[in-house]
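Show me the folded form of this:
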Amino acid sequence: MRPMLATAAEAPPRGAAWVHEVKWDGMRVLVDVRGGAVTVSSRTERDVTAAFPELDGLADTYDDLLLDGEVVAMDDGRPSFHALAERMHVTKRRQAEKLVAGRPVTLMVFDLLRLFGQDLTRQPWSVRRRLLEELELDGRSWHVPEVHDDGELLLRVTAEQGLEGVVSKRRTATYVPGRRSADWRKVAHRRTYSVVVGGWRPEVGSGASSADRLGAVLVGLPDDDGGWRYAGRVGSGLAGSAGVALLRRLRSAERATSPFADEVPRVDASGTTWVEPTLVVEVRTLMLTADHRLRQPTYLGVRHDLTPEELREVEEGG
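The predicted structure follows:
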């Protein structure tokens, strides 16, 4: 099963029909507790159980559970993806166990999808939440965070505390596995995003050498079907040595067609050299719009610690 996904929004919705949660800067996982064993799966259904041995203790809580949540690692008291990256890359259990003391993780549980063999996904959020709270899951390495009625207040508080943002959920919403739903809406404070590069355009100029200089890159974010959704064109920040180094890497990954699942606007596609989506870069932007487009993005650098596969797994939080 793949987790339900939220749509981007500019502000939390108002009214009693909605409830609001903190958006954590971590890795989205489903945790299956059954028959005395725990299996942890990423957003892309990759088995990451070995990376998080702290969660083994959930096998002693109940006989049959399926939990939705987010694994976070703390740095100076705040969730930090950079702190989590060291744990995410681990595939051997012994290595993960050595990291537990110095870089522990916590599972923030925000949904209950199965209980004692009963599928709860067709139940409204309010029913699933009540059952989750009745389980009283509060251990050293897992926690059920509070929910809030006032989304605007929570948005201000999370900004002051340096947290990632807010996820708002309709109380009557059922759980739709693997689908992005307007019944869940996310508002992020962060102004930086990790994106894959899917193409590049030369610098626009009068000299012949301008064709050999990087003018912009076309970037994407994970879509809901295992592909990449076009997120916009990034030109700012590519001048000088940064652009030269990036173009050198992109030239070795050229391909004939666009790697994006959706259609790239003609104004952006014109003159573009397409590349394999193998390189993750960091950009700063004014905001991510509701249709997942970066507004006025600026290139910051290559993410050497993050592969496209890992980006797909961590991009969706709550």
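
From here on, just use CA atoms for contacts and neighbour counts.
Noted.

what about the helices in the stretch 51-200 of the chain?
Secondary structure of the stretch 51-200 of the chain by DSSP state H, counting those that start in this stretch: the helices cover 81-88, 93-99, 125-134, 151-160.

winner for burial among the ones you listed?
helix 81-88 (a mean of 18; mean count of other Cα atoms under 10 Å).

what distance separates stretch 81-100 from the centre of its chain?
18 Å (Cα atoms, centre = their mean, to the nearest Å).

just stretch 148-158 next, same as before
Its chain's C-alpha centre and that of stretch 148-158 lie 21 Å apart, by Cα atoms, centre = their mean.

Ok, stretch 159-167 next?
Mean-position distance between stretch 159-167 and its chain equals 15 Å (Cα atoms, centre = their mean).

swap in stretch 287-307?
Offset of stretch 287-307 from its chain centre (Cα atoms, centre = their mean): 12 Å.

Show me what that stretch is in contact with.
Residues outside stretch 287-307 that contact it (Cα atoms under 8 Å, 6 or more residues apart in numbering) are 7-10, 85, 191, 194, 221, 230-238, 242, 278-286.

now do stretch 101-117
If you take Cα under 8 Å, 6+ apart as the criterion, stretch 101-117 is touched by 52, 54-55, 63-74, 83-84, 87, 119-121, 128-129, 131-132, 140-145, 175.

Next, the second sequence, to be compared with the first:
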Amino acid sequence: MRPMLATPADAVPSTDLWRHEVKWDGMRALIDIRDHQVRVFSRTERDITVAFPEFVSQAAGLIDFEDLLLDAEVVVMHQGRPSFSSLAERFNVVDATTAQQLAATAPVTAMVFDVLRVMGTPVMGQTWTARRTMLESIDITSRWVTVPPVFTDGHSLLAATADQGIEGIVSKRIDATYRPGARSDDWLKSVHRRTGSYVIVGWRREKGRSALGSVLLAEPTSAGLAYRGRVGSGLAGRRGVALAQQLLPLRRDDNPTVTGVPVEDARDCIWVEPAIVADVEFHGLSEAGRLRQPSWRGVRADLEPADLFATAASEQEDE
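Next up, the predicted model:
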């Protein structure tokens, strides 16, 4: 099952029909507990349990429950704020030993905000208020699992998250049911800086050096891959080295049918197969459709280009 998704808000809703939560800068996960066995799934239904040994440990307490399905955002906290770059290292892990080592140096927390099944009975058809009451009645809190509070004043919460350097807020209708896999207007997200997922289609070296300096990004659309610009900010040092190692085996001789690439960006570009999805932060798009002031966040090991194409197709159907 895929989780319900929020729609970008034009404005923070302010009526009593809404409640508001902090939008944590992490990665979405469904935590599925059956017969005291814990499994963790990404938003694309990939089993990522091995990457998060914290959640299956006795100390986390989740295995004490017989049957639950929880919706959560998994984060790595650093100095009181989520660190997406630290979390990105965790999502790529498929080796249990490495996962245990990272759990000691960059432990995760599951910010649980919804319950979808209780004792074998789905509760997604119930209202947000009813599900929230159920969630708060279940004692799942531990060092690695928490249920963050909800707020009635979305505008004040949005201002507070800006002051604290947190991504933004999610506003939810209290009478809304849970719609798996749907991007719904019943959930609205308000963010201070936009975040997007794009496909890496090429890279360029640093000027006068052989090291990776920036990557070229494209957005999957119903018409194919549309160029959205280059990002180099945030790729210095080890991040750039690690990314270059991932891209080298994907090298190809020509542009992988990306439209709208300017000559100056294509010059000296090392093209790659469009196989890796990455997240960037940016301040909107320019009139030419380019990312404004983008900065690197990390590779999305939980997403594939096909997922972005599927999202683009569904959004076109909704128009």
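
now what about the TM-score between them?
Here the TM-score for the pair of chains, by TM-score structural alignment, normalised by the length of the first structure, is 0.73; 276 aligned residues with a Cα RMSD of 4.0 Å.

can you tell me which of the contacts of stretch 287-307 of the first structure are in strands?
Among the contacts of stretch 287-307 of the first structure, the members found in strands (DSSP state E) are 7-8, 194, 221, 230-234, 280-284.

in the second structure, what residues pair with stretch 104-119 of the first structure?
With TM-score structural alignment applied, stretch 104-119 of the first structure matches the range 107-122 in the second structure.

Return the distance of the matching stretch from the chain's centre.
Relative to the chain's own centre, stretch 107-122 of the second structure is displaced by 17 Å; criterion: Cα atoms, centre = their mean.

same question, stretch 94-105 of the first structure
22 Å.

Arg19 of the second structure maps to what in the first structure?
Arg19 of the second structure maps onto Val19 in the first structure, with residues paired by TM-score structural alignment.

again but with Pro8 of the second structure, I slipped
In the first structure, Pro8 of the second structure lands on Ala8 (TM-score structural alignment).

what's the answer for Val170 of the second structure, then?
With TM-score structural alignment defining the correspondence, Val170 of the second structure maps onto Val167 in the first structure.

and what of Asp153 of the second structure?
Using TM-score structural alignment, Asp153 of the second structure pairs with Asp150 in the first structure.

could you say which helix or strand contains Glu315 of the second structure?
For Glu315 of the second structure, the host element (DSSP states H and E) is helix 305-318.

by how many degrees do that helix and strand 277-282 diverge?
Helix 305-318 of the second structure and strand 277-282 are oriented at 60 degrees to each other (axes from the mean of the first three to the mean of the last three Cα atoms, to 10 degrees).

May I have the residues that are in contact with the aligned residue in the second structure for Leu67 of the first structure?
Correspondence of Leu67 of the first structure to the second structure, assessed by TM-score structural alignment: Leu70. For Leu70 of the second structure, the contact set (Cα under 8 Å, 6+ apart) comprises 30-32, 112-117.

ok, 7 Å please
Counting by Cα atoms under 7 Å, 6 or more residues apart in numbering, Leu70 of the second structure touches 30-32, 112, 114-116.

do the same with Val258 of the second structure
Going by Cα under 7 Å, 6+ apart, Val258 of the second structure touches 225-227.

rewinding a little: tell me the one of the contacts of Leu70 of the second structure nearest Asp302 of the second structure?
Asp302 of the second structure lies nearest to Leu30 out of the contacts of Leu70 of the second structure, by Cα to Cα, at 12.6 Å.

The closest one and Val74 touch, don't they?
No - Leu30 of the second structure is beyond contact range of Val74, at 9.6 Å (criterion: Cα atoms under 7 Å).

Pretty sure Arg248 of the first structure sits in a helix.
Yes - the assignment for Arg248 of the first structure is a helix, going by DSSP: H, G, I helix; E, B strand; the rest coil.

roughly how far apart are it and Ala216 of the first structure?
14 Å (Cα to Cα, to the nearest Å).

Settle it for me: which of these two has more neighbours?
Between Arg248 of the first structure and Ala216, counted using other Cα atoms under 10 Å, Ala216 has the larger neighbour count: 24 against 11.

tell me the secondary structure for that one?
Following three-state DSSP, Ala216 of the first structure is assigned to strand.

what's the closest non-adjacent residue to it?
Nearest residue to Ala216 of the first structure, sequence neighbours excluded (Cα to Cα, 6 or more residues apart in numbering): Gly235, at 4.1 Å.

so how far is Val244 of the first structure from that neighbour?
Counting by Cα to Cα, the gap from Gly235 of the first structure to Val244 of the first structure is 13 Å.

Please apply the same query to Arg179 of the first structure.
When Cα to Cα is the yardstick, Arg179 of the first structure and Val244 of the first structure sit 39 Å from each other.

cool, and Arg255 of the first structure?
For Arg255 of the first structure relative to Val244 of the first structure (Cα to Cα), the value is 20 Å.

for Thr49 of the first structure, same thing?
In terms of Cα to Cα, Thr49 of the first structure sits 40 Å off from Val244 of the first structure.
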